[in-house]
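K.L.:
sequence plus predicted model, see below.
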Amino acid sequence: MLSRTQKFTAIQGDVELTAEISPCVFMYQGYGLQLTVTLPKGGNTIVARKDIPIETATEQDCQALLESVRVLPCNVCQKPAFDPSSCSTNRDGKCESCFMAELNAAFEKETKKEDAKLKRDDAKFKARGYTHRVHAWIHPASGSDYELMMWMINPTQEEITSELKKKKSVDTTDYKLIEL
């Protein structure tokens, strides 16, 4: 029987892939064989054979599954990246560094856009006589939390609490009061 800590390696060109059996296969009966495969400079992917129960899986099954993973040069910097045609990955042929740089750049761009919109909204409400913005998180009993912005005129804690209760928030303290 395979152990929870067993590791496997495979060479793809000049890249050594490492893999370990994913913990979920031991947690959920009938899950099937699944490996978490890691590149030497970061990044991992999942490969699975749901038709092979972990109870009967062999080291050879694990090795064959690992060897099915292909590596190609990153389409940005040429470092090793997972070949999306051979495994489950959302990196689209990019190495972890390039993927994360692209993701962080997109996040930064979106954050700046949202900050600029909030600044415009604050100015618009201030011009209308509002004095504060309440940045709150609503925590309904259903558990589907969401963010809320409210502009108010010299709000008291009681007024803010009342507004959050109207939104059916079970926590009326999760807010930040920002002076405009």
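P.N.:
Thanks, I have the structure now.
K.L.:
when you work out contacts or count neighbours from here on, use the C-alpha atoms and nothing else.
P.N.:
OK.
K.L.:
that's a strand at Thr18, yeah?
P.N.:
Yes. Counting by DSSP: H, G, I helix; E, B strand; the rest coil, Thr18 falls inside a strand.
K.L.:
check it against this one:
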Amino acid sequence: MSDNSSPTPYPGIETSAPLARDFTFTTQRAGETLTMRVEAASWGYPNWGLQIGVSIDDGGKTRHNSTGVRRPDLPFERATVGDALALFESVGIVPCRTCGAPAFDPDTSITNRAGECESCFLERIDRDFERQMLPSRIRELKAELQRAVDHKAKGFTHRLLAMIHPEAGGDDYLVEFFTKKEPTPAEIEKLLKKRRSAVLNDYRLTHLDILQTSLQEALAKAEADKVTFAAETTEARKVAAKAARDAKKAIGAAAKTPGKARSPKATARAGKPPQGDQGDAS
């Protein structure tokens, strides 16, 4: 067993006791509730060493708000409660770089949140995904709107979107129908039976006037988002460019500071007398 013990006292806890797989510990730190648990990787992988997980209670705003820290040099079989608590103490909490809420210090834990709290991290990746998908979203909306306009011009009044669940199994798929009158539920069921769908009520029927208005609104929002994302990208580039310029200026200033940097020629001349007339003035 390791003789390490927790760096802070834990009343009622025997820190020298062997570490159990189900050991957990909850405490308050900097006004936040932190909970520690032993990760299964500690005993599940050969030569992995002790690893714990630490979570911050954020009031249920996110499902996953945790990090990990590991001691690869300490086998789980030799670890004590104190060893786990010492790892727990090593996990730092810092203000989120975006909103200031508590976040895990990336320098002291296993995390890809880079100093962001879970809420900001999830919001950022959702927004990044939305930004990446926006061009295809706009194309799809334009195509869908054009189909509605074309069919309305031909006398169609309703669109039926139905999910087909094949009786024989396999992947479900979406189908689109246009009708020149509002179909009854029985007519829709008959149509889906022809497609051999095992489910006969997974559909949406929309009048083309309502559909057209809805698609126009969705397209307008998507186009507005495109402008917003472009502005955000431009601003981010400006910030990055300014940071690069500032760094370049700082490097230049440091190079000009006496004693900080000298050119090879200056170094070669060091210690040599000045050239030219070296006689005493008379």
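P.N.:
That came in fine, so what should we check first? Note that the structure is predicted; figures quoted are calculated from it, not measured.
K.L.:
could you say what helices and strands the helix or strand containing Val54 of the second structure packs with?
P.N.:
Element membership for Val54 of the second structure (DSSP states H and E) is strand 50-56. Here strand 50-56 of the second structure touches strand 32-38, helix 41-44, strand 66-71, helix 81-90, going by 3 or more C-alpha pairs under 8 Å, 6 or more residues apart in numbering; DSSP states H and E.
K.L.:
Lys124 of the first structure versus the residue nearest to Phe8 of the first structure when sequence neighbours are not counted, what's the distance?
P.N.:
Residue nearest to Phe8 of the first structure in three dimensions, not counting chain neighbours: Ala19, with 5.0 Å by C-alpha to C-alpha, 6 or more residues apart in numbering. Distance of Ala19 of the first structure to Lys124 of the first structure, given as C-alpha to C-alpha, to the nearest Å: 55 Å.
K.L.:
which of the two has more neighbours?
P.N.:
Ala19 (24 against 12; other C-alpha atoms under 10 Å).
K.L.:
ok, now which ones touch the more buried one?
P.N.:
Lys7, Phe8, Thr9, Leu35, Thr36, Val37, Thr38, Leu66 (C-alpha atoms under 8 Å, 6 or more residues apart in numbering).
K.L.:
which residue in the second structure lines up with it?
P.N.:
In the second structure, Ala19 of the first structure lines up with Met36, judged by TM-score structural alignment.
K.L.:
next: Leu177 of the first structure.
P.N.:
Leu177 of the first structure maps onto Arg204 in the second structure, by TM-score structural alignment.
K.L.:
could you tell me how many residues sit around its match?
P.N.:
Neighbours of Arg204 of the second structure using other C-alpha under 10 Å come to 11.
K.L.:
ok, it touching Leu160?
P.N.:
Yes. Between Arg204 of the second structure and Leu160 there is a contact under C-alpha atoms under 8 Å: 5.8 Å.
K.L.:
where do the strands sit along the second structure?
P.N.:
Secondary structure of the second structure (DSSP state E): strands at 24-29, 32-38, 50-56, 66-71, 93-95, 102-104, 158-164, 173-179, 203-207.
K.L.:
the second one against the first structure, how far on average?
P.N.:
Superposed on the first structure, strand 32-38 of the second structure shows a mean distance to its aligned partners of 3.4 Å (mean C-alpha distance after the TM-score superposition for the first structure).
K.L.:
what is the burial count for the alignment partner in the first structure of Leu85 of the second structure?
P.N.:
In the first structure, the residue paired with Leu85 of the second structure according to TM-score structural alignment is Gln63. Applying other C-alpha under 10 Å, we find 16 residues neighbouring Gln63 of the first structure.
K.L.:
ok, now how distant is Gln63 of the first structure from Thr9 of the first structure?
P.N.:
Gln63 of the first structure is 8 Å from Thr9 of the first structure, where distance means C-alpha to C-alpha.
K.L.:
cool, and Pro84 of the first structure?
P.N.:
19 Å.
K.L.:
what does Met149 of the first structure give?
P.N.:
Met149 of the first structure is 51 Å from Thr9 of the first structure, by C-alpha to C-alpha.
K.L.:
check Glu108 of the first structure too.
P.N.:
Separation of Glu108 of the first structure from Thr9 of the first structure (C-alpha to C-alpha): 37 Å.
K.L.:
comparing these two, which residue is more hemmed in?
P.N.:
Taking neighbours as other C-alpha under 10 Å, Glu108 of the first structure and Thr9 compare with Thr9 leading, 16 against 12.
K.L.:
residues touching Lys148 of the first structure, list them.
P.N.:
Careful, residue 148 of the first structure is Leu and not Lys. Counting by C-alpha under 8 Å, 6+ apart, Leu148 of the first structure makes contact with Val134, His135, Ala136, Trp137, Ile138.
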